[in-house]
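Q: Here is the input, now give the coordinates:
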Amino acid sequence: MGYAQVYSVALHGVAGEVIVVEADVSFGLPNFVVSGLPDAALSEARDRVRSAVTNSGGKWPLERIIVNLLPAHVRKHGSGFDTAVALAILAASSDLPVARLNEAVVLGELGLDGTVRPVRGVLPAVLAASRAGKAMALVPLANVTEARLVPDIEVLGTDSLGRLIGYLHGQESLLDPAAQPPPDEAAPLDLADVLGQERGRRVIELAAAGRHHVAMFGPPGTGKTMLAARLPGVLPPLDDQEAIEVTALHSIAGTLAPGAALIRRAPLQAPHHTASVAALVGGGSGLAKPGAVSLAHNGVLFLDECAEFSSGVLDALRQPLEDGEVRLRRTYGETAYPARTQLVMAANPCPCAKPGGRPACQCPSIVRRRYQSRLSGPLMDRVDLQVDLDPVRSTALLTTEHVEPSAIIAKRVLGAREIASDRWGPHAKTNGDVPASVLRDKRYRLPRPVLHPLTIELDRGRISARGFERSMRVAWTIADLDGRERPDAADVREALELRSRSVL
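A: Reported below is the predicted structural model:
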């Protein structure tokens, strides 16, 4: 009888912490106790681990077994501790040599037959182990490709507990599969498919260049959904840090495809209008899970038919849009998920949604106002670009003229972003993220004649102070795309026009 310990990792949001899984086997009535704030899945590991050990040829101790997970004040959840618990018990009861695991973390769920099954969140867990100084990660075979996305740590896989026991005895080798090419990604949708709607195409380009939020209104068939779905195709690829953040979130949510590489393309999330608050911003019992706004981190959150969403669901987006993260407090503590996303909304102007727009609409004006009032003022105040789209004419659909593809627009977007990143330096990478204090700095402050259209609208109460600042950010994006060093009065007027849904 004795004591042993093995290391694993607990996740809290996208942050991980190395956990000591310690086991003590002593004389007494047969009993199995798990302590250290385990959740239900971890408490049920008692039966899984016992069956897995016996079916793997190991000897289960018929004594008193205590498994503790340190630090004890940190909540642990999930079945990813199963393999570490089994190894710690075997080492404490039968002198299984686990010294080879002193610099390793062990992850994996156990089946009753001793197979080691894949778990969620392997990427952020291995990343946390690497940052904690661990040299090796032992993961389920199906998670090896994902774990190897983390540099500077050796990753080995196993398909069974029996193989892992044989490895520790020096009788077997762990699996080191050759790298497989990632599955092919579908080609992004092309803006060349959108005929007409020059105003809509301009808005999408501005949104991509400055990372601005967008709301598009118009009758069915005007191209709102087509435009929104093509926004990720003109966004720049994610850099290494952004790609790791996005991939880690999808790993935690279980939406990462097996064998997938780092997600380099800006993600697109388009939840249905019946989505709940928890589905949109995250939640759930116990430990809160990431929602659509976090899965769209560094990408696009598209709310089609946004006026059909519950007003409470929409208003729950206000804080994430402002702060770039979601903080969910539950009984077991607070969980933070990044949520730096671009919001794109599309809505019909009225409930009847006649294809012809206002001439064909039979809704009374009060019905139209009530329908659009579902989008609250505080939410819309955070949307930089708000435009009405008119129905497409036949001349646009039958044109034989060349329509600019996404590839050309993406080059302009990338150039504009590089200009903005060089200008703002450490303050922001895009115009949409520039702090208001920087905009008011004497180096970047625009002269009063240039800001005259905005000051008039602000003094008349037609825009808020937030709207004033967001319009200035859009004006900087317009200037960057058009090759001007600073915005002029025309840029400010266009930014205001694209916010007020009218032509000034």
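
Q: contacts and neighbour counts: CA atoms only from here.
A: Noted.

Q: Which elements pack onto the host helix or strand of residue 293?
A: Per DSSP states H and E, residue 293 falls inside helix 292-295. Here helix 292-295 touches helix 240-253, strand 268-269, helix 277-281, going by 3 or more C-alpha pairs under 8 Å, 6 or more residues apart in numbering; DSSP states H and E.

Q: Make TSV out of the ones you listed and add mean neighbour count and distance to residue 59.
A: Below are the helices and strands packed on helix 292-295 laid out as TSV (neighbours: other C-alpha atoms under 10 Å; distance: least, C-alpha to C-alpha, whole Å):
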stretch	mean neighbour count	distance to residue 59
helix 240-253	20	34
strand 268-269	22	49
helix 277-281	20	44
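
Q: Same list (those) but as TSV, adding distance to residue 60.
A: Shown next, in TSV, are these (distance: least, C-alpha to C-alpha, whole Å):
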stretch	distance to residue 60
helix 240-253	32
strand 268-269	47
helix 277-281	42
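
Q: closest one to residue 498 among these?
A: Evaluated over the helices and strands packed on helix 292-295, closeness to residue 498 peaks at strand 268-269, with 23.4 Å, by C-alpha to C-alpha.

Q: Run through who's touching stretch 364-371.
A: With contact meaning C-alpha atoms under 8 Å, 6 or more residues apart in numbering, stretch 364-371 is reached by 307, 349-351.

Q: Which element is encountered next along the chain beyond the helix holding residue 293?
A: strand 300-304.

Q: now that next one, how far from the centre of its chain.
A: 13 Å (C-alpha atoms, centre = their mean, to the nearest Å).

Q: and which of the contacts of stretch 364-371 is nearest to residue 490?
A: residue 349 (28.4 Å).

Q: List the residues that contact the closest one.
A: Contact analysis of residue 349 by C-alpha under 8 Å, 6+ apart lists 217-219, 357, 368, 371-372.

Q: To compare with the earlier structure, here is another sequence to fold:
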Amino acid sequence: MLTKTYGSAVQGVNANTITIEVVVSQGTNFYVVGLADNAIKESQQRIEAALKIRGYRMPRTKVVVNMAPADIRKEGSAYDLPIALGILHASQQLTTDKLGDYVIMGELALDGELRPIRGVLPIAIQARKEGFKGILLPRANAQEAAIVNNLDVIPVENMQQAIDFFEGRLAIEPLTLDTRTVFQSTVNQYAADFADVQGQENIKRALEIAAAGGHNVIMIGPPGAGKTMLAKRLPSILPPLSIHEALETTKIHSVAGKLGANASLLTTRPFRAPHHTISDVALVGGGGNPQPGEISLAHNGVLFLDELPEFKRTVLEVMRQPLEERRVTISRAKVSIDFPSNFMLIASMNPCPCGYYNHPEKECVCGPGVVQRYLNKVSGPLLDRIDLHVEVTPVTFDQMTATLKAETSENIQRRVEKAREVQAARFEEFPEIHSNAMMPSQMVKELCQIGDAGRALLKTAMERLGLSARAYDRILKVARTIADLGGSETIELEHLAEAIQYRSLDREGWAG
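A: Predicted coordinates:
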């Protein structure tokens, strides 16, 4: 007897429906065909144990499981449940005509309990797109799947519940979730707040400009100056996620298995801070079956690289293209997958190996040329993609013990949102551009025009400070953002002057 059940295979951040055909006929052995990996071929042992414990039998005849289309690689143990139900139906131990109405996924334990799987959100989206009535899956994944409306989400805890549901002995109410209500109730809730930071007003100002224009930032300062603390608070002043951004971000984390059990929609901007020992594949993504890396997990959020010069040179260089294109392409012999990677990069570094170059109180003990060699670990092309270079100085005792309450993230965020609204109107005809940082050079010339006095100031700054040519466009973009924050339609001298000071690493002689 031939039986068909339906599962799903995740490729990139999208899913493809898999038809699982099961035939029980005369002969011996258990065969799985259709480009399945070892985890799927090993499912025979899990299925057989689960069936026996639940009082069913594994056919002692020839069982052929075909997973179509055969040119798509199937991986993982999430196909245990649809294969088991297909075997029961093909061997006439399960009587139902509803198997074809649902996408079925779940990993079986030896006692028939169901374990959670990854990639549920793109699977549910694809199931609705292809017109399935619903999706049957482990209860731990139900909240995530329920984000998708107009799809019956049937949560089950074990194989027996799935069998009883299909045979009509158990009525399971589909799990429903008001996505917008869940989103609105938890959006923009961050544990860290700029109100906790005493002093460092110039750094807060720089991060506000970065958030308003989507600019990348590098902070240079001695140990203990507060670089990491400030970076962790950056997401709290970025504009709140839209429902579309939240779904897009959740899909990536679902595919990577980062959501956890009983999770649903991500409503806060991600903040990823990989260790400096990370490999290039872990950063940009990859593997035999390509998985998203840290830059994709930071999509619509912040990627924080602490101690930037300590990262391997190859790791930093692979970020150059994603920073420009806002996506990363992972190519393999048979497949090429795009992962989105529209993130803000914020990096921090010490000014020298000992950490105290230019420190107001402590003396640097690094030898001649050591500071410059240390800074040269960060390549010019990568610095070219970082708009703001900010020097962080230690907080004084008086600032730390001040009783004056610092400005909250909420207040700063309101100013950032107003500036982003101005940019949204400016780039209305350019759907691929969302912020000033994304402007190409030609658009900078059109939208960042300055008067004669501004040109004279910029020329003087570039000559006296020895600023590099790459700093020119960056200064104009940042000045445009500062003007937007100030509600000015034109770039004034004070906007340019403030933007010029954020090019520390481009100055000749900055490191001696």
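
Q: Present the contacts of residue 349 of the first structure as JSON lines; the columns should include neighbour count.
A: Below are those laid out as JSON lines (neighbours: other C-alpha atoms under 10 Å):
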{"residue": "217", "neighbour count": "22"}
{"residue": "218", "neighbour count": "24"}
{"residue": "219", "neighbour count": "24"}
{"residue": "357", "neighbour count": "21"}
{"residue": "368", "neighbour count": "17"}
{"residue": "371", "neighbour count": "17"}
{"residue": "372", "neighbour count": "18"}
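
Q: of all the residues you listed, which comes closest to residue 486 of the first structure?
A: The closest of the contacts of residue 349 of the first structure to residue 486 of the first structure turns out to be residue 217 (C-alpha to C-alpha; 30.1 Å).

Q: counterpart of the closest one in the second structure?
A: If you follow residue 217 of the first structure across to the second structure using TM-score structural alignment, you land on residue 220.

Q: Next, work out how far apart that match and residue 313 of the second structure are.
A: Distance, residue 220 of the second structure to residue 313 of the second structure, using C-alpha to C-alpha, to the nearest Å: 18 Å.

Q: do residue 223 of the second structure as well
A: Separation of residue 223 of the second structure from residue 313 of the second structure (C-alpha to C-alpha) stands at 22 Å.

Q: and if you look at residue 304 of the second structure?
A: Residue 304 of the second structure is 16 Å from residue 313 of the second structure, by C-alpha to C-alpha.

Q: okay, the two: which has more neighbours?
A: residue 304 (26 against 14; other C-alpha atoms under 10 Å).

Q: where's the counterpart of that one in the first structure relative to residue 341 of the first structure, distance?
A: For residue 304 of the second structure, the aligned position in the first structure is residue 302, judged by TM-score structural alignment. As judged by C-alpha to C-alpha, residue 302 of the first structure and residue 341 of the first structure stand 10 Å apart.

Q: Now do the same contact list for the residue positioned nearest the centre of the second structure.
A: For the second structure, residue 297 is the residue whose C-alpha lies nearest the centre (C-alpha atoms, centre = their mean; 2.2 Å). Taking C-alpha under 8 Å, 6+ apart, we find residue 297 of the second structure in contact with 249, 252-253, 270, 272, 341.

Q: again, only this time at 7 Å
A: By C-alpha atoms under 7 Å, 6 or more residues apart in numbering, residue 297 of the second structure lies in contact with 252-253.

Q: What span of the first structure is the longest helix seen in the second structure aligned with?
A: As assigned by DSSP state H, the longest helix anywhere in the second structure is helix 409-426. The alignment of helix 409-426 of the second structure onto the first structure (TM-score structural alignment) spans residues 406-423.

Q: Pull out the buried positions in the matching stretch.
A: 406, 409-410, 412-417, 419-421, 423 (16 or more other C-alpha atoms under 10 Å).

Q: between the helices and strands packed on helix 292-295 of the first structure, which gets nearest to residue 389 of the first structure?
A: Using C-alpha to C-alpha, the nearest of these to residue 389 of the first structure is strand 268-269, at 22.1 Å.

Q: From the chain's centroid, how far away is the closest one?
A: Per C-alpha atoms, centre = their mean, the centroid offset for strand 268-269 of the first structure relative to its chain is 9 Å.

Q: what span of the second structure lines up against it?
A: The aligned range for strand 268-269 of the first structure is 271-272, by TM-score structural alignment.

Q: ok, average deviation of that stretch from the first structure?
A: With mean C-alpha distance after the TM-score superposition for the first structure, stretch 271-272 of the second structure departs from the first structure by a mean of 0.7 Å once superposed.

Q: Secondary structure element holding the aligned residue in the first structure for residue 479 of the second structure?
A: Correspondence of residue 479 of the second structure to the first structure, assessed by TM-score structural alignment: residue 475. Element membership for residue 475 of the first structure, per DSSP H and E: helix 465-482.

Q: Tell me the buried residues in the helix or strand following that helix?
A: Next along the chain after helix 465-482 of the first structure, taking DSSP H and E as the criterion, comes helix 489-500. Within helix 489-500 of the first structure, the residues scored as buried using 16+ other C-alpha under 10 Å are 489, 491-500.

Q: Next, the angle from helix 489-500 of the first structure to helix 465-482.
A: Comparing the axes of helix 489-500 of the first structure and helix 465-482 via axes from the mean of the first three to the mean of the last three C-alpha atoms, to 10 degrees yields an angle of 130 degrees.

Q: counting contacts, what elements does helix 489-500 of the first structure pack onto?
A: strand 385-388, helix 448-459, helix 465-482 (3 or more C-alpha pairs under 7 Å, 6 or more residues apart in numbering; DSSP states H and E).

Q: how big's the offset between it and the second structure?
A: On superposition with the second structure, the mean distance recorded for helix 489-500 of the first structure (mean C-alpha distance after the TM-score superposition for the first structure) is 2.8 Å.

Q: what's in contact with that helix?
A: Against helix 489-500 of the first structure from outside (C-alpha under 7 Å, 6+ apart): 384-387, 450-451, 453, 471-472, 474-475, 478-479, 503-504.

Q: Return the member of these nearest to residue 440 of the first structure.
A: Nearest to residue 440 of the first structure among the contacts of helix 489-500 of the first structure, counting by C-alpha to C-alpha, is residue 472 at 10.3 Å.

Q: Enumerate every residue touching the closest one.
A: Residue 472 of the first structure neighbours (C-alpha under 7 Å, 6+ apart): residue 492.
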